[in-house]
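Asks: I need the structure of the sequence given here:
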Amino acid sequence: MELNGKVTHFLVVSCVMAISGGLMFGYDVGITGGVMLMDDFLMKFFPEVYERKSWNPKDLDSIYCKYNDVKLQLFTSFLYLPGVLATLFASHSNREMGRKPTMVIAGVLYLTGLGFTVSAQYLCFLILGRFLSGWGIVMANQTVPIFLSEIAPSEIRHGLNITLTFISVIFGIIIASLVNYGNNQWIKFGWGWRLSLGLGGIPALILIIGCFFILETPNSLIERGCLQESKTVLRRIRGIDDIKEEYDEVYLKTCEKAVEHPYRNLFKRRNRLPLVIVALFQMFQQFTGINVVIFYGPLFFNTLGFGNEGSLISVIIISCVYLIATMISIYHFYDIGRRLLLVQAGVQMLLGLVGIAIILFFKVPDHSSGLGMTYEFLLVVLVCVFVSAFAWSWGALGWWIPPETFPVEASLAAQIFTSCVNLLFTFAIAQASLSMFCYLKFGIFLFFAGWVMVMTAFVIFFLPEMKDYPVAELSNEAWRNHWFWKKFDDENLPPRRRTRRTG
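Replies: The predicted model follows:
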């Protein structure tokens, strides 16, 4: 439906806030690997790791175990540990208080955690700060996309939300990589790691300040029974008086989603199939192995003989490739089709992972001192091959496909379930990656290659092509007509037998 309206300052500020929310998350994801590479940071909190890093490779049991430390992995994984509770809290806060207060709480929590982290003198405060920052990030990631989708005009809503959310996260990763490189080059006084982490507070401050210049969304006001105020807000957001048609649409959609028991409804018989699909997609996304590169890229390259500078430059190159590939996915997946993208990317990821494993097997023994320039270049190329394939497939589609499997009345609860499952698997991979690299060596990439084969086979045999269906019919017709999933459709299942109690 074409709706009239102006580009008001409320929409502009909302876009800025969406960008800041994505930057906050992306920056925090990208900054940790470079910080863990800094000698001053390791000396203060992880002296055993610093000692192993300083040794000659011949004196180590294996170079693959240089960074193997449970507490060091906690520095990364604790960002995702509060994920489930934070997601549920954000859902409750959005429903009871609205989008604006929830975003303010998210920003304050992130800044509080950042304060603990940047000023930490002991490991316990460092980890506590990561926990609080993770709580804030999860709340922001849950709320900012909802806020933007409810503020933006319907004709640009989907594209604007997806573009700003995904692109800003990757821009955050690139900025973090550049900051780490700059600190490694120019900050030599022992506080470079504090500066790297502290700069993450800038997008959080923008998010908090921006909340004082925006209005609550009409959808949120309708949810809480403020109908007259919601009409006034919609007029101000659009900059026009004639908002009846859009208001009726917003009111209808909000009422459709406002079920009495959303989580109980989510686990009804008709939603069990979508739940399975969602859980599998989130597990598959994490078991591609992408977070070994995104979280621990600098440590991975440094382990293989790259210097600090070479490791950080490699990560910058890979992050830029990630951005370009994501933009390809955003603007072309409707034309190409989800299945074709996922299958093609599965083959490409498999080639990249196996190629990396082969180089490590033949050229990086336990006491290797370096690959040499030719193989270093080839390794970066293979990582780029892998990352680009992930970015235009599971990176974006892993989030787009799950909501398309649920009916409207279960969509909000489904979004929360999707986030919870993803965060649980993200925590597990973040906590295990360096240990897996130590014990499996090159085999870690064969491990993930095996999973890529499994998920590609799943796509070939069990994922229907959705590009030929209207968005409104995806949750019904696309899955109901599939040769396998139609067996589990309510219309094809016998009714439950109900037994009457006697006596």
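Asks: contacts and neighbour counts: CA atoms only from here.
Replies: Will do.
Asks: next SSE after the helix or strand harbouring Leu207?
Replies: Assigned by DSSP states H and E, Leu207 belongs to helix 201-210. Sequence order places helix 218-223 as the next helix or strand after helix 201-210, per DSSP H and E.
Asks: got a list of contacts for that following helix?
Replies: Helix 218-223 has contacts (Cα atoms under 8 Å, 6 or more residues apart in numbering) with 94-95, 98-99, 150-151, 227, 229-231, 233-234, 250-251, 254-255, 258.
Asks: and if we set it to 10 Å?
Replies: The contact list for helix 218-223 (Cα atoms under 10 Å, 6 or more residues apart in numbering) reads 94-100, 146-147, 150-151, 225-235, 237, 247, 250-255, 257-258.
Asks: check which residues of the helix holding Leu207 are buried.
Replies: 201, 203-208, 210 (16 or more other Cα atoms under 10 Å).
Asks: can you pull out the helices in the stretch 201-350 of the chain?
Replies: Taking DSSP state H, counting those that start in this stretch as the criterion, the stretch 201-350 of the chain contains helices spanning 201-210, 218-223, 227-238, 244-257, 262-266, 272-286, 290-303, 308-336, 338-363.
Asks: typo on my end, it should be the stretch 351-500 of the chain
Replies: 373-391, 394-400, 411-440, 443-462, 479-480.
Asks: one more to line up against the first:
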Amino acid sequence: MTSTSSEGSSTTLPPLVPGPHRKRLGTVALIATFGGLLFGYDTGVINGALLPMTEELGLTSFTEGVVTSSLLFGAAAGAMLGGRISDGWGRRKTIIALAVLFFVGTLTCVFAPSFGVIVVGRVLLGLAVGGASTVVPVFLAELAPYEIRGSLSGRNELMIVIGQLAAFVVNAVIGNVLGHLDGVWRIMLAICALPAIALFVGMLRVPESPRWLASQGRNEEALAVLRTIRSDERAEAELTDIRLTAEAERSQERIGWRSIFSSKWLIRIVLVGVGIGVFQQLTGINSIMYYGQTVLIESGFEAQAALIANIAPGVIAVVGGVIALWMMEKINRRTTLLIGYSLTTICHFLIGIASVALPAGNPARPYVILFLVVAFVGSMQTFLNIATWVLLSEIFPMHMRALGMGIAVFMLWIANAFLSLYFPSVVDAVGITGTFFGFGVIGIFAVLFVYTQVPESRGRTLEEVEEGVTTGSIYTISKRRARLARTE
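Replies: This next block holds a predicted model:
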């Protein structure tokens, strides 16, 4: 069977066929995405836990930012370390280790007696979150058939927003039912231990990535894994492609940082990956997910009402994620990103305009801003978040996939961390109006970046993407220039 993408590349592999191997692939993906669920819960739970934590620990606006962003700085380090460790240990063992780290970090936070200890616990959780954000998408992409790679890899981002929604619901229920108790935020944080245990137990029964095994020369083991998640004919054909690519890379002796600086195209794809990750964060999506209650209080809601209203962005995030998975195999990645950044930029400017047109005290103000925030989150989750993580898991060659993903995600988390650290102070200084107008301006630059720099990967095997990246042929803009040059 020959499959042709919209960009003109093609691959010949036996077709996907139904059978128990398809169910096995779905089960493996579900277990791995518990890492995404933990990612989402740990980043979202602070949204409702921050106010009671502030009251008990006596936090200021700046130390609130420190508590929130400490997880994110830890995640930046975890993204780099996770990628490198998974290259040596394998994807599966690394995810098991991350499950243990999630559990230890959770217990540290739950029993923290002071500001300093809670920061230590949040850093530990950040290391786990960052590692999961790098390793789980790579693991899923390396397991998936290219025909459904986008939707399978995208399940991790869907689990992230499900985790965030779970955090918002748990926060609202516990905050309204047990809000009178001292240390209620500790109960909110403790829930995270349950999916950590599920991830650990589940990954003990999950196979290693066949592409990682092939990269280590363990071809028989790679074939055995592929036969559990593909038909026999498809498994053998895929292993042939994977083995040839792995052998070619080993013969070139290109590893780690040297592989990046050996080629202008590899340098470019790393910079593209960094841009994709950083611009996703500079939409301000995680400022809404972490400080949504603060934004809604600033808009005019009472504290308890804001806690409940904050569930709405979480619900639309999950709905948008489901739609995004459906679109992954139907719409090109570049097109999805361009639509997403255009819509989120419009929402940013509308929120800024609404905060000017509806001054504090206007009864319509909180509801209009809530509606626009929901529209922003819906646009973000439908068109940007899943596409961003899928692209990052696809665009790097196998010999530097975990490293390249680690660099891009490291920069993503650094942007997230600094934005979260200073977001409360920025809102205090310039209000919602200035904050969202600023996000809108950044969104314009994001549209230009995607249009001129981001390559298309839909409809290609990872091996075809790798060939296109290493030769530079994958870049749409480069091919357009080449066609123009030929016509001249």
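Asks: before we move on, the earlier item: of the buried residues of helix 201-210 of the first structure, which is the nearest to Leu423 of the first structure?
Replies: Relative to Leu423 of the first structure, the closest of these is Ala204; by Cα to Cα it sits at 20.7 Å.
Asks: now do the contacts for the closest one.
Replies: Counting by Cα under 10 Å, 6+ apart, Ala204 of the first structure has contacts 17, 20-25, 103-104, 106-111, 136-137, 140, 210.
Asks: swap in 8 Å and give it another go.
Replies: Applying Cα under 8 Å, 6+ apart, the residues near Ala204 of the first structure are 20-21, 24, 107-108, 110-111.
Asks: cool, Tyr375 of the first structure as well?
Replies: Ile359.
Asks: residues near the nearest residue to Thr344 of the second structure once chain neighbours are set aside, how many?
Replies: Leaving aside its chain neighbours, Thr344 of the second structure sits nearest to Phe376 (5.4 Å; criterion: Cα to Cα, 6 or more residues apart in numbering). Residues near Phe376 of the second structure, counting by other Cα atoms under 10 Å, number 28.
Asks: out of the contacts of Ala204 of the first structure, who's nearest Pro298 of the first structure?
Replies: For the contacts of Ala204 of the first structure, the minimum distance to Pro298 of the first structure (Cα to Cα) is 20.1 Å, reached by Met24.
Asks: what does the closest one align to in the second structure?
Replies: In the second structure, Met24 of the first structure lines up with Leu38, judged by TM-score structural alignment.
Asks: measure that match to Leu101 of the second structure for me?
Replies: Distance of Leu38 of the second structure to Leu101 of the second structure, given as Cα to Cα, to the nearest Å: 11 Å.
Asks: secondary structure class for the residue opposite Leu178 of the first structure in the second structure once aligned?
Replies: Residue mapping for Leu178 of the first structure onto the second structure gives Val169, with TM-score structural alignment as the criterion. Using DSSP: H, G, I helix; E, B strand; the rest coil, the structure places Val169 of the second structure in helix.
Asks: ok, Val169 of the second structure to Leu158 of the second structure distance?
Replies: 16 Å.
Asks: can I get the helices of the stretch 201-350 of the first structure in CSV with distance to Tyr80 of the first structure?
Replies: Output for the helices of the stretch 201-350 of the first structure, formatted as CSV (distance: least, Cα to Cα, whole Å):
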stretch, distance to Tyr80 of the first structure
helix 201-210, 18
helix 218-223, 27
helix 227-238, 34
helix 244-257, 28
helix 262-266, 22
helix 272-286, 13
helix 290-303, 12
helix 308-336, 21
helix 338-363, 25
